[in-house]
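Asker: could you look at this predicted model? Sequence included:
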Amino acid sequence: MEEGMTYEKAYNELEQITKEIENEIITVDVLADKVKRASELVEFCREKLRSAELEINKIISNRDPQISAQ
């Protein structure tokens, strides 16, 4: 993924690709490239969400020891 990519940018690009595919704006010739790019963006977004979840859980467990015991 390119440097400086954020979750919001990736999500917006993914949304645009989805609209293009749904509205048949893209040609069959570029469909495979769009699907590949969409797959990369989905994985990037998943990783960002996983990372955020881990960080939030870490913060919560450091603030409240009872939560980390669960």
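Answerer: Everything's here; your move. Numbering: from 1, shown residues only.
Asker: please count neighbours and contacts with C-alpha atoms only from this point.
Answerer: Fine.
Asker: the helix ranked longest in the chain: how far from the chain's middle?
Answerer: Secondary structure of the chain per DSSP state H: the longest helix is helix 28-63. The chain centre lies 3 Å from the centre of helix 28-63; the measure is C-alpha atoms, centre = their mean, to the nearest Å.
Asker: stretch 21-30 now?
Answerer: Offset of stretch 21-30 from its chain centre (C-alpha atoms, centre = their mean): 22 Å.
Asker: what residues of it count as buried?
Answerer: By neighbour count on 16 or more other C-alpha atoms under 10 Å, the buried set for stretch 21-30 is I21.
Asker: got another one to weigh against that:
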Amino acid sequence: MDEKITYEKAANELDEILKAIKNDEVTVDDLAEKVERASQLIVYCKEKLTNTERKVEEIIDKLG
């Protein structure tokens, strides 16, 4: 995964892939590539959310 990608960019790219697939804009030849990229983006977003949640919980714990 590109180290410079942000959560917002990853989510937007994932949204574009999903729209393209739903609108039949992806050929059968490109479908596997798009699904693979989507799976990478999903993993990245889930990890980012989990890490952010953990950091927020640590900050809140320090305050209380």
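Answerer: That came in fine, so what should we check first? Quantities reported herein were computed from a predicted structural model and do not represent experimental measurements.
Asker: ok, back up a step: for the longest helix of structure 1, name the packing helices and strands.
Answerer: Packing partners of helix 28-63 of structure 1 (3 or more C-alpha pairs under 8 Å, 6 or more residues apart in numbering; DSSP states H and E): helix 7-22, helix 65-68.
Asker: V35 of structure 1: which of these is closest?
Answerer: Comparison of the helices and strands packed on helix 28-63 of structure 1 against V35 of structure 1 by C-alpha to C-alpha identifies helix 7-22 as nearest, at 8.2 Å.
Asker: now do the closest one against helix 28-63, angle only.
Answerer: Relative orientation of helix 7-22 of structure 1 versus helix 28-63 (axes from the mean of the first three to the mean of the last three C-alpha atoms, to 10 degrees): 150 degrees.
Asker: helices or strands next to helix 7-22 of structure 1 in the packing?
Answerer: In terms of contacts (3+ C-alpha pairs under 8 Å, 6+ apart), helix 7-22 of structure 1 is packed against helix 28-63.
Asker: contacts only, for I42 of structure 2.
Answerer: L14 (C-alpha atoms under 8 Å, 6 or more residues apart in numbering).
Asker: where in structure 2 does the longest helix of structure 1 fall?
Answerer: The alignment of helix 28-63 of structure 1 onto structure 2 (TM-score structural alignment) covers residues 28-63.
Asker: any idea how far A10 of structure 1 is from the residue nearest the centre of structure 1?
Answerer: With distances taken as C-alpha atoms, centre = their mean, C45 lies nearest the centre of structure 1, 1.2 Å away. According to C-alpha to C-alpha, to the nearest Å, C45 of structure 1 and A10 of structure 1 sit 7 Å apart.
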